[in-house]
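Asker: Okay, here's the prediction I keep looking at, along with the sequence it came from:
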Amino acid sequence: MRTVVLLFISNIFMTFAWYAHLKNLNNRHWFIAVLVSWGIAFFEYLVQVPANRIGYHGTFSLAQLKITQEVITLAVFVPFAVLYMGVPLKLDYLWAGCCLAGAVYFIFR
């Protein structure tokens, strides 16, 4: 459970590092966005690396960690896209989630 919670936290940082500059720093030079994103990503790595180490040396295989990460990424990205970036909610997110559910099934069976 610790691994999943830490991956959620790291994904929040990651999502902001990767995409928030599109809204917040759109009128700034791209290099400023890179520096800000790297600063945010530093905190993401402070959580993500321990999460993967705990999970890998605990209960998850490498493939299970990756698929878990992808599911969490979608779970964090959809609210971010809709609530923070103002992107309309589409059924495509549901279909993507269904595909990931299939990936979870196959990787954890």
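Answerer: Thanks, I have the structure now.
Asker: Going by C-alpha atoms from here, please, whenever you check contacts or count neighbours.
Answerer: Fine.
Asker: how about the helices of the protein, start to end?
Answerer: Listed in chain order, the helices of the chain (DSSP state H) span 2-15, 21-24, 30-56, 62-79, 91-108.
Asker: quick one, which of these is nearest to Met85?
Answerer: Across these, Met85 has its closest neighbour in helix 21-24 (6.9 Å, Cα to Cα).
Asker: Comparing the helices of the chain, which comes out most buried?
Answerer: Mean neighbour count (mean count of other Cα atoms under 10 Å) peaks for helix 2-15 among those, with a mean of 20.
Asker: let's bring in a second model and compare:
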Amino acid sequence: MFYRTVLLLVCSNVFMTLAWYHHLKNENWPLWKAIILSWLIAFFEYSLAVPANRLGQQTGANLFQLKITQEVITLGVFTIYAVAFANNAFHWKYLVSFALLLGAVYFVFADIK
């Protein structure tokens, strides 16, 4: 059932990434307009993130596991956005950073006593 949490977090992070970064493509917008649009988009992000975390906790995940999962998903969604839509170059050092984060995922879910 944890896959439902992951799916909701992926969808949530698509909205979050748009809310946080898409307005940068329209730098001529007044700041107030970017803020209002970002908050409107963030409503949908929260509408998915809150149930994702509740569902994740109900399936047995603890808060650390939920947070690390959310961060890895955030970086994955952000990477796709940054490269495909914002035309930022991808550098090998980002792969190294992501590998270290996957290490964090391993340790947070590992049954080490």
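Answerer: Perfect, thanks for sending it. Every value quoted in this text rests on a predicted model; they were computed, and no experiment measured them.
Asker: and the gap between the one residue sitting closest to the centre of the second structure and Leu101 of the second structure?
Answerer: Compute the mean C-alpha point of the second structure, and by Cα atoms, centre = their mean the closest residue is Thr74, 2.2 Å away. Here the distance between Thr74 of the second structure and Leu101 of the second structure works out to 12 Å (Cα to Cα, to the nearest Å).
Asker: list the contacts for the residue nearest to the centre of the second structure?
Answerer: Val10, Asn13, Thr17 (Cα atoms under 8 Å, 6 or more residues apart in numbering).
Asker: Tell me the one of these nearest Asn87 of the second structure?
Answerer: For those, the closest approach to Asn87 of the second structure (Cα to Cα) belongs to Thr17, at 14.7 Å.
Asker: Now which residue in the first structure aligns to the closest one?
Answerer: Aligned counterpart of Thr17 of the second structure in the first structure: Thr15 (TM-score structural alignment).
Asker: Not counting its neighbours along the chain, what's nearest that match?
Answerer: Leaving out its chain neighbours, the residue that sits closest to Thr15 of the first structure by Cα to Cα, 6 or more residues apart in numbering is Phe77, at 6.6 Å.
Asker: picking that back up, and the contacts of Thr74 of the second structure, which is closest to Ile36 of the second structure?
Answerer: Checking the contacts of Thr74 of the second structure against Ile36 of the second structure by Cα to Cα gives Thr17 as the nearest, at 15.1 Å.
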